[in-house]
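[1] Sequence first, predicted model second:
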Amino acid sequence: MLYVVGFGSGAGECMTGAAENALKESNVIIGYTTYTELVKPFFPDKEYLETGMRQETDRVRLALERSLTDRVALVCSGDPELYGMAALCYEYLDEFPDAEIKVVPGVTAAFSGGAVLGAPLTHDTAIISLSDLLTPMEKIERRLHCAAEGDFVIVLYNPSSRKRADHLKKACDIILKYRDPDTVCGYVQNIGREGENSHICTLAELREESVDMFTTVYIGNSETRIIAGKMITPRGYRR
């Protein structure tokens, strides 16, 4: 059995009961090194197999191969379907037709970070990654245009890195074509982990912010506002 497990934003309290049970039942835990280090304190007696960044295909094939003879958990932060390994495991089933896969959902950063900021995701939401490693930047920009024009609350994953330090600024410039500069925005760094930090600002201010790849960014829609110091998007019940 191969469990593809989302352990939430920071393991520990962010982990669902289903994720915890899957990890308990597994003899081998496989994952990106940063993620396995978050899980190890809670399951120290397991066998761990780790790979580095951008070795996703190697990691998935290793997990599928070991799952033919053992109970294996392939761990992902957040949810394994959202920018995780779930789909890739199914894509490689043609090489491992006897493998059995069970996807175990987790709480993605959009929701756990949203709870830190208040309740920004109460209405229609678009989640967009600014990483252009696997998706052409032209397609990412087109999605930003569509989400901004459609008045979605927008959540940005992978907003910046050393190689793409200006991606958040470019994204804000696109969204500013459709949104007021005073639109309520926010971001959360290291959600559920040591050093967690959050900040609420305007869209114009967000454009000038410096964030890293461990930051999740929230851009409100036309109705998002600040209530009691929190970022809130009303659903409309009081109307």
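    Looks like it arrived, so ask away.

[2] all contacts plus neighbour counts: C-alpha atoms, from now on.
    OK.

[3] Now N197. Nearest residue, chain neighbours left out?
    Distances taken as CA to CA, 6 or more residues apart in numbering put Q189 closest to N197, at 5.1 Å, once the chain neighbours are dropped.

[4] The one you found: what's it in contact with?
    Contacts for Q189 were tallied using CA atoms under 8 Å, 6 or more residues apart in numbering; they are 195-198, 212, 214-216.

[5] The helix or strand containing A63 - contacts with which helices or strands?
    Counting by DSSP states H and E, the element that carries A63 is helix 56-67. The contact analysis (3 or more CA pairs under 8 Å, 6 or more residues apart in numbering; DSSP states H and E) places helix 56-67 against strand 2-6, strand 28-32, strand 47-51, strand 72-76, helix 86-91.

[6] between the contacts of Q189, which is closest to V72?
    When those are compared for distance to V72 (CA to CA), F214 wins out at 26.8 Å.

[7] Tell me the spacing between the closest one and T183.
    23 Å (CA to CA, to the nearest Å).

[8] ok, back up a step: can you give me the buried ones in the helix holding A63?
    Residues of helix 56-67 classed as buried: 56, 59-67 (neighbour count, 16 or more other CA atoms under 10 Å).

[9] cool, and stretch 187-206?
    When burial is assessed from 16+ other CA under 10 Å, stretch 187-206 yields the following buried residues: 187-192, 198, 200-206.

[10] Now that we have those residues, can you turn them into CSV and tack on secondary structure and distance to A119?
    As requested, those are arranged in CSV below (DSSP: H, G, I helix; E, B strand; the rest coil; distance: CA to CA, whole Å):
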residue, secondary structure, distance to A119
Y187, strand, 13
V188, strand, 13
Q189, strand, 17
N190, coil, 18
I191, coil, 15
G192, coil, 17
S198, strand, 13
I200, strand, 12
C201, strand, 15
T202, strand, 16
L203, helix, 17
A204, helix, 21
E205, helix, 20
L206, helix, 19
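
[11] ok, F214 and T183, which is more surrounded?
    When neighbours are counted by other CA atoms under 10 Å, F214 and T183 differ, and T183 comes out ahead with 20 against 17.

[12] Pull the contacting residues for that one.
    Neighbour list for T183: 202-204, 219-222, 224-225 [criterion: CA under 8 Å, 6+ apart].

[13] circling back to that earlier point, format the buried residues of stretch 187-206 as a markdown table; extra columns: distance to T125.
    Written out in a markdown table, the entries for the buried residues of stretch 187-206 read as follows (distance: CA to CA, whole Å):
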| residue | distance to T125 |
| --- | --- |
| Y187 | 15 |
| V188 | 17 |
| Q189 | 20 |
| N190 | 21 |
| I191 | 19 |
| G192 | 21 |
| S198 | 20 |
| I200 | 18 |
| C201 | 19 |
| T202 | 18 |
| L203 | 17 |
| A204 | 20 |
| E205 | 21 |
| L206 | 19 |
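
[14] adding another structure so you can compare the two:
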Amino acid sequence: MLYIVGIGPGSRDLMTQEALAVIAKTDIIVGYSTYIRIIRDLIKDKEIVSTGMRGEVARCQKAIEIAQTGKDVAIVSSGDAGIYGMAGLALELASKAGAKIDIKVVPGVTASIGAAAALGAPLMNDFCHISLSDLMTPWEVITKRVDAAASADFVICLYNPRSKGRPNNLREALNIILKYKSADTVVGIGKDVARPKEIEKITTIKDLDEEDVDMTTIVIIGNKNTYVADGRMITPRGYTL
């Protein structure tokens, strides 16, 4: 059996009971070295297969190979394995290889959900996720998606918003968003969500300090009705009050 497990954003409290149970009963754990460190105390003396950044294909292939021997193996992703995680890649590779194995995807809490809870209730109406990383998706495609989401006034959750290699992607995305949304639109920032140095901040598009944002940050841009009350970011669902 191959388990594809979302371990949440970083805190044991935000791991699902199913994820904890699968990790406990599975003897072989495959994952990115950073994620392995997060769950190190859970895996103790289990066999570990770990690789560094950008080793996703190799990790998935190794997990599939192990599962084909009849052993139970879990490949772990931060957040939810099906949201920018390992689930899609593992399923694609298993299908293309014709692997005759059982596969189970175990959901987890993704960064936007964890950050939203810490910030208030910004995702109460329609929202979308957009990654600003152009490593696998052309920037032209990303900007079209940002434009469409902003024009439809979605609450927009920006993943991978800014890095040393892509310092201007967030600013370019915000410039597109400003074609449709006010500069006073409420923005929530969640950095290192559910980890020891977690930071939450509520600001606006015009006052957002891009230096606060990096690859461990989720940026949540409100819709035209999003507001701040008692230090919490709120997007109304539409109830008559």
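    It's in. In this text the structure is predicted, and so the values were computed from the model without any measurement.

[15] Post the TM-score for the overlay when you can.
    Overall, the chain-to-chain superposition scores 0.97 on the TM-score scale (TM-score structural alignment, normalised by the length of structure 1); 239 aligned residues with a CA RMSD of 1.1 Å.

[16] Identify the residue of structure 2 aligned to the residue nearest to N197 of structure 1.
    In structure 2, Q189 of structure 1 lines up with K191, judged by TM-score structural alignment.

[17] just T224 of structure 1 next, same as before
    Taking TM-score structural alignment for the superposition, T224 of structure 1 sits opposite T226 in structure 2.

[18] State the number of residues packed around that match.
    Here the neighbour count serves as a burial measure; for T226 of structure 2 (other CA under 10 Å) it reads 21.

[19] tell me the contacts of it?
    Applying CA under 8 Å, 6+ apart as the definition, the contact partners of T226 of structure 2 turn out to be 122, 185-186, 233-236.

[20] returning to that earlier point: so the residue nearest to N197 of structure 1 versus F111 of structure 1, what's the distance?
    Applying CA to CA, the value for Q189 of structure 1 to F111 of structure 1 is 13 Å.

[21] M137 of structure 1 too?
    M137 of structure 1 sits at a distance of 25 Å from F111 of structure 1 (criterion: CA to CA).

[22] Looking at the two, which has the bigger crowd around it?
    Higher neighbour count among M137 of structure 1 and F111: F111, with 17 against 14, using other CA under 10 Å.

[23] what do we get in structure 2 for that one?
    With TM-score structural alignment as the matching criterion, the partner of F111 of structure 1 in structure 2 is I113.

[24] all helices of structure 2, in order?
    With DSSP state H applied, structure 2 shows helices at 17-25, 33-38, 40-43, 56-68, 87-97, 111-119, 139-151, 169-177, listed in chain order.

[25] ok, now which ones touch V103 of structure 1?
    If you count contacts by CA under 8 Å, 6+ apart, V103 of structure 1 has them with 3-5, 80, 86.

[26] Taking those residues together, which two end up most distant?
    By the measure CA to CA, Y3 and P80 form the most distant pair in the contacts of V103 of structure 1, at 10.2 Å.

[27] Excluding residues flanking it in the chain, which one is nearest V104 of structure 1?
    With CA to CA, 6+ apart as the measure, V5 is the residue that lies nearest to V104 of structure 1, at 4.8 Å, once sequence neighbours are left out.

[28] so that neighbour makes contact with K24?
    No. With the criterion set as CA atoms under 8 Å, V5 of structure 1 and K24 do not qualify as a contacting pair; they are 11.5 Å apart.

[29] more neighbours, the two?
    V5 (32 against 15).

[30] Okay, the more buried one and T224 of structure 1: tell me how far apart.
    Distance check for V5 of structure 1 against T224 of structure 1: by CA to CA, it reads 33 Å.

[31] list the contacts for T122 of structure 1?
    With the criterion set at CA under 8 Å, 6+ apart, T122 of structure 1 makes contact with 232-235.

[32] can you do 6 Å?
    Residues in contact with T122 of structure 1 (CA atoms under 6 Å, 6 or more residues apart in numbering) are 233, 235.

[33] what's the counterpart of it in structure 2?
    With TM-score structural alignment as the criterion, the equivalent of T122 of structure 1 in structure 2 is M124.

[34] Relative to structure 1, which residues correspond to stretch 139-158 of structure 2?
    The aligned range for stretch 139-158 of structure 2 in structure 1 is 137-156, by TM-score structural alignment.

[35] could you check the angle strand 2-6 makes with the helix holding A63 of structure 1?
    Calculated by axes from the mean of the first three to the mean of the last three CA atoms, to 10 degrees, helix 56-67 of structure 1 forms an angle of 130 degrees with strand 2-6.

[36] Residues contacting helix 56-67 of structure 1, please?
    Applying CA under 6 Å, 6+ apart, the external contacts of helix 56-67 of structure 1 come out as 1-2, 89.

[37] how about a cut-off of 10 Å?
    Taking CA atoms under 10 Å, 6 or more residues apart in numbering as the criterion, the residues outside helix 56-67 of structure 1 that touch it are 1-4, 26-32, 49-52, 70-74, 84-86, 88-93, 95-101.

[38] ok, back up a step: touching both of V5 and K24 of structure 1, which residues are there?
    Residues touching both V5 of structure 1 and K24 (CA under 10 Å, 6+ apart): 18, 73.

[39] how about stretch 214-223 of structure 1: buried residues?
    Of the residues in stretch 214-223 of structure 1, those buried by neighbour count under the rule 16+ other CA under 10 Å are 214-222.

[40] Sorry, slip of the keys, the one I care about is stretch 229-241 of structure 2.
    Buried residues in stretch 229-241 of structure 2, counting neighbours by 16+ other CA under 10 Å, are found at 232-236.
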